[in-house]
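Trainee: Compute the structure for the input listed below.
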Amino acid sequence: MVQWQGKRVWLIGASSGIGLACAKALHAAGANVIISARDLGVVSVWAEQSQQQGQALTLLPLDVTDALQVRYVMRQVAALGPLDMVLYCAGHYRAHRATEFDLTDMLRHQEVNYNGLLRVLDAALPVLLQQGFGHVSVVSSVAGWRGLPNGLAYGPTKAAVTHLAETMYMDLQDKGIGVSLINPGFVATPLTAQNNFQMPALMSPEDAAKAMLQGWAEGLFDIHFPKRFTLWLKLLRLLPYRMYFALVRRFTGL
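Mentor: You can find the predicted model right below:
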């Protein structure tokens, strides 16, 4: 996907961070971006500025934990015309360790990060399959590659998202539907701002959005960044548990 002019993108989860930066990048590239988020406060300010410049945006409030609302918003999206991409950026993150197990927060991660995606796919896939083209892109995380300290709640949901995207790719490749998986490292967002440790290779949301557009332009399934960090993590995935656990403990102190 190189040419975005006139393409219609439904972006879920753009209230801040990567989602908002990506919405701006796609809009600047000429895409018709339909933005859904639980909190449209910051997005509304940007949308009003764009409107004043003659560049209209479509904003549709959405809580991905509400199945009825997801289906309702999908009908609104479909009424606007053919859909070229569904981009799921909605996410919830809190640092979580087994020594302070919090079931409510564990389930909140699951409801937003994974079940929310399932609700969107339930509504969107029939539309994409009927029109015979389109693309599904989901934001996962390198935190889902292997277990990490503080990732007790977040990591497993992202591992599930990754597995889901891999399977969807194989199921949909002969149906005209593309699938891509976004695996960011540390990006400076309100979610990562709560981390009380040094985050290696920390990048801006704007740079993350550029990497995503570059990955789509190259036709990649696995779009991960920044490479100087993620390639090392890919190598760590190959290590046996004894070595992996020892290295993580050594470098994190946890």
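
Trainee: make it CA atoms for all contacts and neighbour counts henceforth
Mentor: Fine.

Trainee: What segments of the chain are strands?
Mentor: 8-12, 32-36, 58-59, 85-88, 134-139, 177-184, 222-225 (DSSP state E).

Trainee: D84 contacts K7, correct?
Mentor: Yes - D84 sits in contact with K7 when judged by CA atoms under 8 Å, with a separation of 6.0 Å.

Trainee: ok, those two, which is more surrounded?
Mentor: Set D84 next to K7 and count neighbours by other CA atoms under 10 Å: D84 wins out with 23 against 18.

Trainee: any idea how far L247 is from that one?
Mentor: 43 Å (CA to CA, to the nearest Å).

Trainee: cool, and H96?
Mentor: H96 is 20 Å from L247, by CA to CA.

Trainee: Compare the two and say which is more crowded by neighbours.
Mentor: Taking neighbours as other CA under 10 Å, H96 and L247 compare with H96 leading, 18 against 14.

Trainee: how near is that one to W145?
Mentor: Relative to W145, H96 is positioned 17 Å away (CA to CA).

Trainee: Next: V77.
Mentor: V77 is 33 Å from W145, by CA to CA.

Trainee: I'd say A188 and P205 touch.
Mentor: Yes - using CA under 8 Å, A188 is in contact with P205, at 6.4 Å.

Trainee: These two: which is more packed in?
Mentor: Of the pair A188 and P205, P205 is the one with more neighbours under other CA under 10 Å, namely 21 against 17.

Trainee: Second input sequence below; structure requested for side-by-side comparison:
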Amino acid sequence: MFAPLNQPIENWTAQRIWLIGASSGIGAALAQQALAAGAAVILSARRQTQLEIVAQRHPNAMILPFDVLDTAAWQRGYADIIAQLGGVDLVIFCAADYRPERSWEVDPATAAQTLQINLGSVYTGLATILPDLIARGSGGIGLIASVAGYMGLPNATVYGPSKAAMINLAEILYADLHPKGLNVYLINPGFVKTHLTAKNDFTMPALQTPEQAATAIWQGISSGKFEIHFPRRFTQTLKLLQLLPYRWRFNLLSTFVKTS
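Mentor: I've put the predicted structure just below:
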């Protein structure tokens, strides 16, 4: 009854991990920790120079730069992985875009691009890799969503809905893929100090470093958790806030907007 929802991972040296969005922030920190643990890690993002910096001095790193919005590049990249490593055991979708904006500030073209990066590219990646993972009956998928997907939060007018959709998608993937032998991880960070959160002009509670975030994620995956959320002192508060009637929740959120 209380067994982990996913199969725990004990031997990281046997893992081939593909990190999508590994040039900075959480993705880069995940890559560095996985490489240090002995895993074979494929690092993908648009910026090849940044990927090379992350991968330096690690012979077990494979650099695979591409744009997640380029559908054909997914197929070419995965073919390269098959040729060099024979496949993947774990894919984590880290790529994301964010800009703080209220509903009346949204630009349709920019919003469409954010949704395509944060969510649409995940579907492209899943279509690329899932046939092989399902045929093999093993492997794992990790989606980095956000606590911004728990509820409608101020300034997350486009980012929040994209992350709410990823939470929903992770639940669907688990229901579909767990019976086929695959692991699915839903990763919901709180505030993490990255170039994206640097755009915020308010005090971010329980702000963590990318290294702290990566440690929490690898610990959660190692122990077989489905939802990995952190820091818990902050995320548990938001989970409680979710349970409040809308009238109370809206009043609390309006107070936050006035003080931020």
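
Trainee: Now the TM-score, please.
Mentor: The TM-score (TM-score structural alignment, normalised by the length of the first structure) is 0.95; 250 aligned residues with a CA RMSD of 1.1 Å.

Trainee: still on that earlier bit, got the strands of the first structure as TSV, with mean neighbour count columns?
Mentor: Output for the strands of the first structure, formatted as TSV (neighbours: other CA atoms under 10 Å):
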stretch	mean neighbour count
strand 8-12	25
strand 32-36	24
strand 58-59	16
strand 85-88	24
strand 134-139	22
strand 177-184	24
strand 222-225	22
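
Trainee: Let's have those in a markdown table, adding distance to V73 of the first structure.
Mentor: Formatted as a markdown table, the strands of the first structure follow (distance: least, CA to CA, whole Å):
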| stretch | distance to V73 of the first structure |
| --- | --- |
| strand 8-12 | 10 |
| strand 32-36 | 9 |
| strand 58-59 | 10 |
| strand 85-88 | 13 |
| strand 134-139 | 17 |
| strand 177-184 | 21 |
| strand 222-225 | 28 |
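
Trainee: The ones you listed: which one's closest to S50 of the first structure?
Mentor: Of all these, it is strand 58-59 that lies closest to S50 of the first structure, at 10.9 Å by CA to CA.

Trainee: which residues of the second structure does the closest one align to?
Mentor: Aligned using TM-score structural alignment, strand 58-59 of the first structure spans residues 62-63 in the second structure.

Trainee: Now that stretch on the first structure. Mean distance?
Mentor: Superposing on the first structure and averaging over aligned pairs (mean CA distance after the TM-score superposition for the first structure), stretch 62-63 of the second structure comes out at 0.5 Å.

Trainee: quick one: contacts of that stretch?
Mentor: 40-44, 48, 51-52, 55 (CA atoms under 8 Å, 6 or more residues apart in numbering).

Trainee: cool, stretch 194-203 of the second structure as well?
Mentor: Residues outside stretch 194-203 of the second structure that contact it (CA under 8 Å, 6+ apart) are 24-26, 97-100, 191, 209-210, 260.

Trainee: same thing but at 6 Å, please
Mentor: If you take CA atoms under 6 Å, 6 or more residues apart in numbering as the criterion, stretch 194-203 of the second structure is touched by 25, 260.

Trainee: What residues of that stretch count as buried?
Mentor: When burial is assessed from 16 or more other CA atoms under 10 Å, stretch 194-203 of the second structure yields the following buried residues: T197.

Trainee: Endpoints of it, how far apart?
Mentor: Stretch 194-203 of the second structure: ends 14 Å apart by CA to CA.

Trainee: tell me, that stretch lands on which residues of the first structure?
Mentor: Taking TM-score structural alignment, stretch 194-203 of the second structure hits residues 189-198 over in the first structure.

Trainee: now do stretch 216-225 of the second structure
Mentor: Going by TM-score structural alignment: stretch 216-225 of the second structure matches residues 211-220.

Trainee: Quick check: V192 of the second structure vs T235 of the second structure, distance?
Mentor: From V192 of the second structure to T235 of the second structure the distance is 13 Å (CA to CA).

Trainee: Neighbour count: those two, which is higher?
Mentor: V192 (23 against 20).

Trainee: so how many other residues sit close to the residue nearest to that one when sequence neighbours are not counted?
Mentor: Spatially, and ignoring its direct neighbours in sequence, V192 of the second structure is nearest to Q208 (4.7 Å; CA to CA, 6 or more residues apart in numbering). With neighbours defined by other CA under 10 Å, the count for Q208 of the second structure comes to 17.

Trainee: likewise A165 of the second structure?
Mentor: A165 of the second structure has 16 nearby residues by other CA under 10 Å.

Trainee: what lines up against it once you look at the first structure?
Mentor: In the first structure, A165 of the second structure lands on A160 (TM-score structural alignment).

Trainee: who are the neighbours in contact with that match?
Mentor: If a contact means CA under 6 Å, 6+ apart, then A160 of the first structure has no contacts.

Trainee: Helices along the stretch 101-250 of the second structure, start to end?
Mentor: 108-115, 121-136, 159-177, 210-222, 232-242, 246-259 (DSSP state H, counting those that start in this stretch).

Trainee: Can I get the ones you listed in a markdown table including distance to W74 of the second structure?
Mentor: Shown next, in a markdown table, are the helices of the stretch 101-250 of the second structure (distance: least, CA to CA, whole Å):
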| stretch | distance to W74 of the second structure |
| --- | --- |
| helix 108-115 | 18 |
| helix 121-136 | 7 |
| helix 159-177 | 19 |
| helix 210-222 | 24 |
| helix 232-242 | 33 |
| helix 246-259 | 40 |
